[in-house]
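Asker: for reference, the sequence and a predicted model appear below.
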Amino acid sequence: MDINLRKLYELSGLDSESFSMDIEEKVSKLPYVKSVVVNHITSRAIVELISETANEKVFREISTIISNINKDILLKEIERNEPVEDVLPNNNSVEKEEIELHTSERDYHTVYQEQYLNKRRIIQLLLGTALGICGIFVESNLNIIIYIFSFLLTGEVILINSFKSFIKLKFFNQDVLIYLISIITFILGKYMDSILVLSIYQLLTYIKNYSVNEYKNRIMGIESIRCDTLNIRDNKGGILKTHWSNIRVNDVIIIKPGEEIPTDGIVIRGASLIDTSYITGESILIRVKERDEVSSGTINKTGILEIKATRLPEQSTASKVIETLKKSSNEKSSTEQFITKFSKTFAMGIGLIALILIALFPSIVGGTYIQWLYRGLTFLVLCTPWSLIISIPIVSLKGIEECFNNGILIKSKNVLEILNKTEVVAFDKAGTLTEGSYHVRKIVSKGFITEDMLLEYAAYAEFYSNHAIAKSIITSFKEISSTKVIDKSRIKSFEEIPGKGVKIYFGDRYIYAGNHKLMDQYEINYDCPNEVGTIIYLAINQNFVGYIIISDKVKETSPKAISDLKSAGVKTVIMVTGDNKKISDYVGIVLNIDEVYSELSIEEKASLIESLQTRSRHNSEIIFVNDGLLNDFILDKHYISTELNGVKSDLATNNSDILIMSDDPSKIAVAIKISKWVQGNIAKTIVLSVGIKILLLAIAGLGLASMWLTLSIEALLTFICVFSNTKTKNFSQL
């Protein structure tokens, strides 16, 4: 989608699902808005526009809507259409640094103030509740005064919020509802009920805010991998200290042991071990030396490195990982959207039942009006499904976080949600199940030319090809040849035949290099060796002159990957490849793959994947693991595209749904297991929450439990759901 049509905002002070729904409803009615998603868990809003509209107008009108709903919610745009370099001139690096410093100071004071207020409110809440309990043991003439003080002390925050809502004529607000119920309950003489309802309601709010803030802190804490200042070399070879955001492409950065690499680059001096666990999820040290590429977010462990920056910090791997993680966290999954609508409908339904209890049941069933008023008020207290509203978004965010901790980048909550339905996993062999690093294993010459000459002809033939096999032949030629140089002026013409090979006009002759299909197309007689490997046949002027055997090694983790997929519930594992049938069948047998399709061109692979989509069972999913190129050939995409070695991918343009940051295919099964855990917890939470809620409503309707007791059980249920949904598990060992 065009970035000009997408706005991302932070809503400071947003802590209520009801406010989120109100904002969504009203902003969506703006004529230029296509869709809007407001997430109260992350305090973010994503607004998609129908057409380009001035930033100021969009911001002003959305701010007005939010201000009318709640003046305490502040809107801030956190994603701009224009790059930072266009907003601030390049020579204003000091100003940029000062702005970031002041922003950090403001954020620090805001957080400190919030922590202080939270502590004050908790102490006030405990004192108010304790004072109310003391009132039970005091003589009746004095206890009413104690109860009034307790009520005011306990409900101060809700009273202030309710008063603000009344001023803005916002009567249908949860704070207003709870405070009115508490006042009526207090008037009815149920003093402790009213006090405990206020206390428990604020406890539920605290549980929600604590859970949300814990997640926010973990997500925002990811950015702490960046060191504030670092050393770079100036033009004279001296060393300067600068802020990480001032790094430019081609700057030489000095990284000491224990420091993080701030941006992507190439090692130009030094050797060291680096820890890639932040990016790949694997605590493995990798040795790097001169001319090796390194990614931001990795940590230098031993020697001093000098790195030439190849990307700006904001365009680096770590920055794009953080950006992708935040975007996936901000959106709502289809389950969350359902829970939001369900909660609204549920609350309205229970509210209607409460009114019926109060208005009609005294005359129909019998009993005093006071009794049914109390029961109706208890229904109203229970009308919000707290455990669903709080724990369902939390478990989805936990799933995204667990994937990230395992080196898996999920680009959408909906992808995480449907992963558990996966029944078919298809691999494009090279680089997924095998190393993808081809090498020349054997050269067989037939006729009048030597093996070295055969390799040279093959290198010239493959010079303009981008295929990994072609590159392996050229690399082998440069290693073996005495000249190590290819004179491309000798290549008069080049033609690539998709799925078959290449044909060049070289000097005064035609050279053909490719698989047996190429030989068959030009009616060239050739020998077919009985060996395992990728065979590249060569012919000169349609005369067969020999062949080269190319090998690719199966990854050590591939057998475990296939086994783990089967244990995760995947019914069929498929491998597609352009390699010959013999080597493909061999790999299929070694890895216990169900279906193998070999000797396919890119177009044939795309057609096969499309056919898999049509034959798959309803309500089941297909994962296709490839290098990302095939996704462009499949127009009607109904599968979950997955790419390995995402650390080397350009995350800004990558169109895969899932990125495995390492080259380990067994991570796919980990992602499926996390998805099953998320969906299992969501299902258990829904069943448990709805079941206990119905039971509590039935007990309250029969007058068998007090208001504070039913709300206490609700709070306990919410705490249990949140706690069970945030427990960390080792999914790679399951």
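Answerer: Nice, I can see it. Residues are numbered from 1 along each chain as shown.

Asker: C-alpha only now, for contacts and for neighbours.
Answerer: Will do.

Asker: remind me, longest helix of this structure?
Answerer: helix 93-136 (DSSP state H).

Asker: just how off-centre is that helix within its chain?
Answerer: In this view, helix 93-136 has its centroid 30 Å away from the chain centroid, taken as C-alpha atoms, centre = their mean, to the nearest Å.

Asker: so the helix or strand that comes right after it versus helix 93-136, what angle?
Answerer: For helix 93-136, the following helix or strand on the C-terminal side (DSSP states H and E) is helix 140-154. Per axes from the mean of the first three to the mean of the last three C-alpha atoms, to 10 degrees, the angle that helix 140-154 makes with helix 93-136 is 170 degrees.

Asker: next, the one to line up against it:
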Amino acid sequence: MNKKQKRWRNRIVLALVIFIVVYAVEELGVLGAIFGAPGDLYASFALFLIPYLIAGYDVLQKAWRNIRHGQAFDESFLMTVATIGAFAMVFFPEAEPHMAEGAAVMLFYQVGELFQSYAVGQSRKSISDMMDIAPDYANIEQDGQLVEVDPDEVQVGDIIVVKPGERVPIDGVITEGVSQLDTAALTGESIPRHVEPGADVISGCINMTGMLHIRTTKPFGESTVSRILELVENASEKKARTENFITRFARWYTPIVTGAAVLLAVIPPLLGMGAWSDWILRGLTFLVVSCPCALVISVPLSFFGGIGGASKLGILVKGSNYLELLSKVDTVVFDKTGTLTNGTFNVVAIHPEAGVDPDYVLSNAAYAEAFSDHPIAVSVRQAYSGEIDQARIRDVKEESGHGVSAHVDEHVVMVGNDKLMAEHGARWHECDLTGTILHVTVDGRYIGHIVIADVVKDDAEQTIRDLHAAGVTKCVMLTGDRRDVAEAVGGKLGLDEVHAQLLPADKVSAVERLLGFERGDAKLAFVGDGINDAPVLTRADVGIAMGAMGSDAAIEAADVVLMDDKPSKIARAIRIARKTMRIVWQNIVFALAVKIAILLLAAIGVANMWLAVFGDVGVAIIAILNAMRAMRVKGV
């Protein structure tokens, strides 16, 4: 609890103690013995007024302030009118005294408000603790000394120093140092990430071991940490349709029930249907029950809890409207490269000819590709464990789209596709594996081939199974890759549809066609890397950006941002969204059902003020407790 909540709590405890003492004194007949009748009634009025004012003076102030500003119809107004009305029953001595009920209503209303404040604070804390990634300073080196400066003062291209235990304040590239980075606050991933010179690092990560020198690539205001904090802070502004409905409902509901309570208190006695005191008490009870705080508080709190719970797992949802849409997703469309696959080429197989050592095939290919920056060439060099002596290489010729040739130790080495082989009259043969095939010849003799492929992510297959288990009826992959490669990936993962050899515009058309098949409230989600898939992310009902650490395009275009590259988070995000919506509707149905029942009982005179207290405060507390379940995502 913060200091304000503690003062609030202490005030309520004091009022509660006084209330219990006064109530005991009244029930034991002490007031009657001292003051007689009707003096005991006025003494009771004065004594119960003390805990009432201690507990509720701020509610009375708020109600008066709102009335002056023309915004009367809120829960403060309802509580004020109902409780003052209960005390005003002193003017009807023939009726039972209701000062105790008036004080109790205010007391328990304040207990409920305090509990609600605590619940909202806990929900906000779960986000702020997880997102406690905003650095207070950045270290720069001046005259051989480290100086702490405001991160806003650091320019793009400046070198900052991050010591072990400190957070990386600004996005950049490591120029010096080797370390482990804790990315848990951003990704929910507990395993540290190894970094060394040349590695990109993003703000918000914690440097764990060695000192790092980082050249900044963005100003602080545009770095990952700033963008994420802005995203989280703005999430509450984008309300779900259900949340907006509750807000509009309360706006109309409150004046209607206030008017109904007035009519209930006035019309029947005017028609001679009973004593004024009875009907006024029914009207006051009706007012207490009608307070919509259970709905007005628990529904936004449920959404806020769902967003906070998701953020603990490194899933950032831009608003409760997207959480609601996500709960209705029945079709998930994936980009392939970087989403279901790692997006980097790897040597997956080496097939030498008979009598040839596989290392001989790989070493010749690595030497021939020594000077190329093509991703395929890089993957070949990474697979080769030896050092490449560039002095052994000369006369390198790149043949665009076909491959490369080079002299290595006076031998002519050719590495490339079947077109290169055919062009130079070399003998070669096909491979059964799916991927990019690099044929290798030495002095015109075919020595074998290397298979290079974009490797499927470890959890991609499980992702599709989890999505189907979660009720997603169709998982589709769109890719610009070759059809045979796409179908091989689709078959391995168990996808329902695969569409290959698509340009970016074709992907938008494919998504629009799939959207045309959606029926009722069903929604379509597109999952991409957030950079070249921005048009499709925007077109889908829900755009989900994968592996978006530091990607401005992802944070801008997507509705849901996954802070690591694990597609398995998608099924968890959908389950969190559905759990949140279940909680929202549980609260709506429960609160309305109880209130309608007690309102009817109050109208016919069966419900007393104590039942009204439960109908308001009790229902609110139960709904808030239920809403807080949305924050628990451990087993989701």
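Answerer: It's in. Keep in mind the model is a prediction, meaning the values are calculated, not measured.

Asker: quick check: TM-score for this pair?
Answerer: Put the two chains on top of each other and the TM-score (TM-score structural alignment, normalised by the length of structure 2) is 0.81; 597 aligned residues with a C-alpha RMSD of 4.2 Å.

Asker: just give me the match in structure 2 for Glu17 of structure 1.
Answerer: In structure 2, no residue is paired with Glu17 of structure 1, using TM-score structural alignment.

Asker: quick check: Glu17 of structure 1 touching Ile389?
Answerer: Yes - in terms of C-alpha atoms under 8 Å, Glu17 of structure 1 counts as a neighbour of Ile389; the distance is 7.5 Å.

Asker: how about Val332 of structure 2, what's its match in structure 1?
Answerer: By TM-score structural alignment, Val332 of structure 2 lines up with Val425.

Asker: mean distance between the one helix or strand its match maps to and structure 2 after superposition?
Answerer: For Val425 of structure 1, the host element (DSSP H and E) is strand 422-428. Superposing on structure 2 and averaging over aligned pairs (mean C-alpha distance after the TM-score superposition for structure 1), strand 422-428 of structure 1 comes out at 1.3 Å.

Asker: tell me what that strand is packed against?
Answerer: Strand 422-428 of structure 1 is packed against strand 572-576, strand 621-625, with contacts defined by 3 or more C-alpha pairs under 8 Å, 6 or more residues apart in numbering; DSSP states H and E.

Asker: re the thing from before, now for Glu17 and Ile389 of structure 1: what residues contact both?
Answerer: Thr340 (C-alpha atoms under 8 Å, 6 or more residues apart in numbering).

Asker: tell me which of the helices and strands packed on strand 422-428 of structure 1 lies nearest to Phe151 of structure 1.
Answerer: Closest to Phe151 of structure 1 of those is strand 621-625 (C-alpha to C-alpha; 54.7 Å).

Asker: in structure 2, what stretch matches that closest one?
Answerer: Strand 621-625 of structure 1 covers residues 523-527 of structure 2 once aligned (TM-score structural alignment).

Asker: tell me which element the closest residue to Ala461 of structure 1 other than its chain neighbours falls in.
Answerer: The shortest distance from Ala461 of structure 1 to any non-neighbouring residue, by C-alpha to C-alpha, 6 or more residues apart in numbering, is to Ile504 (5.9 Å). Assessed by DSSP H and E, Ile504 of structure 1 sits inside strand 501-506.

Asker: show me what that strand is packed up against.
Answerer: Using 3+ C-alpha pairs under 8 Å, 6+ apart, strand 501-506 of structure 1 sits against helix 451-461, strand 491-497, strand 509-514.

Asker: circling back: distance to Arg60 of structure 1 for the helices and strands packed on strand 422-428 of structure 1 - can I get that in TSV?
Answerer: Converted to TSV, those look like this (distance: least, C-alpha to C-alpha, whole Å):
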stretch	distance to Arg60 of structure 1
strand 572-576	53
strand 621-625	43
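
Asker: make CSV out of the ones you listed and add mean neighbour count and distance to Thr302 of structure 1.
Answerer: Listed next are those as CSV, based on neighbours: other C-alpha atoms under 10 Å; distance: least, C-alpha to C-alpha, whole Å:
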stretch, mean neighbour count, distance to Thr302 of structure 1
strand 572-576, 21, 41
strand 621-625, 23, 35
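
Asker: which one of these lies closest to Tyr210 of structure 1?
Answerer: Comparing these by C-alpha to C-alpha, strand 621-625 comes nearest, at 35.5 Å.

Asker: whichever helix or strand comes after that closest one maps to which residues in structure 2?
Answerer: Counting by DSSP H and E, the next helix or strand C-terminal to strand 621-625 of structure 1 is strand 640-643. The aligned range for strand 640-643 of structure 1 in structure 2 is 542-545, by TM-score structural alignment.
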